[in-house]
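In: Here is my input, please return the structure:
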Amino acid sequence: MKMVSVEIKVKKEKKTKVFAGSKVVKHKKNKPKKSVAEKALKPKNYVQNPTPAPIIKKKKKYIMPTKSVTNDVVNSCLTAILQLSILHKKKNTILDDESPIFCEISCIKIQSVQTNIKFVLPNSTAASTGEICLIVPDMKKGRRFDHEPTIDHWEELLRKSGVTQVKTILPLRQVKVEYDQFELKRKLLTQHDFIMVDTRILSHASHLLGKMFFKKHNMLIPVRLHGQRDLKKAIEVGLRTVVLRLNIGITSTILLGHTGMPLDTLQENVISFVDQLRTRYPGGEANIRSLALCIPMSIAVPLYLTLRSSNTVNAPKIKKNKPKTFNTIEDELSTIPGSKVTVAPDGTVHVIKPNTQKRKINTVIKEDEEIESENEYSEDKDAAEDDQSE
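Out: Purely as a prediction, here's the structure:
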């Protein structure tokens, strides 16, 4: 075999000499030119795979009502309300009475239980032309005894202490005898603008008068008269107390004054009420969505508003203070064997049924159904045999 020699030529790269002060020029490869649309879509500083920046959540700080409700804000709101009351009086010239000023409170989360909260304001909310009633306990209990000696006794005590605001005194016996019908109770409600009750007979009076006395503001306000040396101070505190009735809904209203009061006294009442909301309102001031001032049949003037999320607020739970004699009674129920019944002092009844009883009832029902199905099957079988014999 002959060997064949093949010459392979290899192109050598030319080495360029670089001299001092000279520039090296690199040859660019021929790349396809971009269209005008691609240039318009991609900006100059475009990066193909940009690294995402870390997301930092800033904590939002919401201002509480005690800090946002200042003297200037309250003054501006009250001046607007007074102007609204003047316009309302011009439209209704027959009614020249002092119109009450309310505060509307809307919460973020509703409380678990319906309760009443007392607030003591620096100034009285009773109108100058309004009549004030005081319900007092009887000196001698029973319907046979006359109630006039108790009225004379309390009138002397109030006269000695220098109390002039109370116009009428009602013993508990008079409430039982004379205000036993619905129309008479409503008449008592309309005649008086402010009703105070001694703490010793508050539960009895509220049971006799009914629910409609709780719907109106400043009705059945408790006053501690037992063991008080200074009756004037106790009644003045009662006239300065207001009750906030928390309902099932979000909003609730409370009376803070009337249009006949000067602007300074109204301002003091509003600011003291907002300060007390921090400790007395269920859930604290963080649970308050908005505050507004208004008069009857008018637009509410906003005093405070927040956009706080409901997730940041816990649902308020209120525990009622039970008296010492509040004991539930538990016993067996004779009508349902094996079950128990519990009766509370307020009249609520709960029946506790055992789970075993439910199982027994279910088994009895199933056995009855099986017996009925067997009887039906036997009847069908007998009918079929009779047909065949015929």
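
In: Could you use CA atoms for every contact and neighbour count after this?
Out: Fine.

In: could you point out which element follows the helix or strand in which residue 38 is found?
Out: Using DSSP states H and E, residue 38 sits within helix 36-41. Per DSSP H and E, the first helix or strand lying C-terminal to helix 36-41 is helix 65-68.

In: re the thing from before, so what does the helix holding residue 38 touch, helix or strand wise?
Out: Packing contacts for helix 36-41, counted by 3 or more CA pairs under 8 Å, 6 or more residues apart in numbering; DSSP states H and E, involve no helix or strand.

In: in that helix, what's buried?
Out: Buried residues in helix 36-41, counted by 16 or more other CA atoms under 10 Å: none are found.

In: starting at the chain centroid, how far to it?
Out: In this view, helix 36-41 has its centroid 59 Å away from the chain centroid, taken as CA atoms, centre = their mean, to the nearest Å.

In: got the contact list for it?
Out: Taking contacts as CA atoms under 8 Å, 6 or more residues apart in numbering, no residue outside helix 36-41 touches it.

In: Secondary structure class of the residue nearest the centre of the chain, three-state.
Out: Centroid check for the chain by CA atoms, centre = their mean gives residue 110 as the closest residue, at 3.9 Å. Following DSSP: H, G, I helix; E, B strand; the rest coil, residue 110 is assigned to coil.

In: next SSE after the helix or strand that contains residue 222?
Out: Assigned by DSSP H and E, residue 222 belongs to strand 221-223. Going down the chain from strand 221-223, the next helix or strand is helix 231-240, by DSSP H and E.

In: Flag every buried residue along that next one.
Out: For helix 231-240, burial by neighbour count (16+ other CA under 10 Å) applies to 231-232, 235, 237-240.

In: for comparison, sequence B:
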Amino acid sequence: MSISERELYNAVLKAIHEMRKISPKRNFTEAVEVQIALKDYDLTKPENRFRARITLPYSIAKKDKIAVFADDPHIPPLRELAEKKEITLIDKAGIEELKSNIRKMKKIARRHRIFVSSATLMGIIGRYFGRLLSPRNKMPIPVGITDDIVKAIDMAKRTVLVRLHKSPTVHAKVGSIDMPDEQLAENIVAFVMDIKNRLPKGWRNIRNIVVKTTMGPPIKVELEAKKRR
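Out: Here you go, the predicted structure:
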């Protein structure tokens, strides 16, 4: 059984059109989510569980919530982003403050979708904040001290974190309702293909795929007619 990316794209695009038809309009910008239900997949085997960072073609949202732990060499290029409130910038002094204010760090962990960090700070981040970030699958994306951290943040805006552990379902926010249908479809296809390629039986391990807005009903991506044997 095989499904091409083009077949998947067309099926996803139809599901997005249906999602827009039946999802009530809200007075806020809803996220768009994709859910992949698995079958014949034994999660009692540790090798079948995984965490992954998946980079999509387009940013997840126009206004994302990204926190950056930055060492001194990375601070200058980040000041403008912080002033525009595009990121929450946490320097070494800020880290020291958070080490003694875990309640504040918990709020930061809840409010931010993804974290980025200078690689030189990863040890201290793991030591003091790992127990807060790791269970949420939010350990920072490390950036080498000589690497372009602004470029890394741009990539983080297109990155989703997924975890397959107890439930045979993989889900993630892959965009927002104000994105063009074609961009949403490309993000969903990239996400599904990445997950499919991680499964030992590929498509045969996928029971179904649905897309939905934050508060809208799930819309199944109809692939049956596209399957080849």
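
In: rewinding a little: against residue 373 of the first structure, how distant is the residue nearest to the centre of the first structure?
Out: Taking CA to CA, to the nearest Å as the measure, residue 110 of the first structure falls 54 Å from residue 373 of the first structure.

In: What of residue 202 of the first structure?
Out: Applying CA to CA to residue 202 of the first structure and residue 373 of the first structure gives a distance of 64 Å.

In: thinking again about what came up before, so which bit of the second structure is the helix holding residue 38 of the first structure matched to?
Out: On the second structure, no counterpart of helix 36-41 of the first structure exists by TM-score structural alignment.

In: out of residue 202 and residue 373 of the first structure, which sits in the busier spot?
Out: When residue 202 of the first structure and residue 373 are compared for neighbours, residue 202 comes out ahead with 19 against 12, by other CA atoms under 10 Å.

In: Which residues are in contact with the more buried one?
Out: Residues near residue 202 of the first structure by CA under 8 Å, 6+ apart: 220, 222.

In: One more pass at 10 Å, please.
Out: 135-137, 196, 208, 220-223 (CA atoms under 10 Å, 6 or more residues apart in numbering).

In: Mark which of those are buried, thanks.
Out: Buried among the contacts of residue 202 of the first structure by 16+ other CA under 10 Å: 135-137, 196, 220-223.

In: circling back: columns distance to residue 186 of the first structure on top of the buried residues of helix 231-240 of the first structure, output as TSV?
Out: Output for those, formatted as TSV (distance: CA to CA, whole Å):
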residue	distance to residue 186 of the first structure
231	29
232	29
235	24
237	26
238	23
239	22
240	24
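
In: Check the residues you listed against residue 277 of the first structure and report the nearest one.
Out: In terms of CA to CA, no member of the buried residues of helix 231-240 of the first structure lies closer to residue 277 of the first structure than residue 240, at 16.3 Å.

In: Would you indicate which residues of stretch 252-261 of the first structure are buried?
Out: Residues 252-259, 261 are the ones in stretch 252-261 of the first structure that count as buried (16+ other CA under 10 Å).

In: Show me the residues you listed that map onto strands.
Out: Judged by DSSP state E, the subset of these located in strands is 252-258.

In: To what extent is the counterpart of residue 132 of the first structure in the second structure buried, counted in neighbours?
Out: When the second structure is aligned by TM-score structural alignment, residue 132 of the first structure is paired with residue 66. As a burial measure, residue 66 of the second structure scores 20 neighbours (other CA under 10 Å).

In: quick one: residue 66 of the second structure from residue 111 of the second structure, how far?
Out: Residue 66 of the second structure sits at a distance of 9 Å from residue 111 of the second structure (criterion: CA to CA).

In: now do residue 139 of the second structure
Out: Separation of residue 139 of the second structure from residue 111 of the second structure (CA to CA): 14 Å.

In: Could I get the full set of helices for the second structure?
Out: Using DSSP state H, the helices of the second structure run over 5-22, 75-83, 92-99, 102-111, 122-133, 149-156, 181-198.

In: of all the ones you listed, which gets the most neighbours per residue?
Out: helix 181-198 (a mean of 19; mean count of other CA atoms under 10 Å).

In: Mean deviation, that helix versus the first structure?
Out: Its aligned residues in the first structure lie a mean 2.1 Å from helix 181-198 of the second structure after superposition (mean CA distance after the TM-score superposition for the first structure).

In: Can you name every helix or strand that that helix contacts?
Out: When contacts are defined as 3 or more CA pairs under 10 Å, 6 or more residues apart in numbering; DSSP states H and E, helix 181-198 of the second structure packs onto helix 5-22, strand 31-38, strand 50-55, strand 159-164, strand 169-176, strand 206-213.

In: can you do 8 Å?
Out: When contacts are defined as 3+ CA pairs under 8 Å, 6+ apart, helix 181-198 of the second structure packs onto helix 5-22, strand 169-176.

In: where does the last one sit relative to the chain's centre, distance-wise?
Out: Which is strand 169-176 of the second structure. Chain-centre distance of strand 169-176 of the second structure: 7 Å, with CA atoms, centre = their mean.

In: That strand against the first structure, how far on average?
Out: Taken against the first structure, strand 169-176 of the second structure registers an average deviation of 1.4 Å after superposition, with mean CA distance after the TM-score superposition for the first structure.

In: can you check the longest one too?
Out: Average distance, helix 5-22 of the second structure versus aligned residues of the first structure after superposition (mean CA distance after the TM-score superposition for the first structure): 3.0 Å.

In: Next, count neighbours for the closest residue in space to residue 96 of the first structure that isn't next to it in sequence.
Out: Among residues not flanking residue 96 of the first structure along the chain, residue 89 sits closest, at 6.7 Å (CA to CA, 6 or more residues apart in numbering). Close neighbours of residue 89 of the first structure, defined as other CA under 10 Å, add up to 16.

In: how far away is residue 89 of the first structure from residue 260 of the first structure?
Out: For residue 89 of the first structure, the distance to residue 260 of the first structure equals 13 Å [CA to CA].

In: Longest helix in the first structure, by number of residues?
Out: Criterion DSSP H: the longest helix present in the first structure is helix 355-389.
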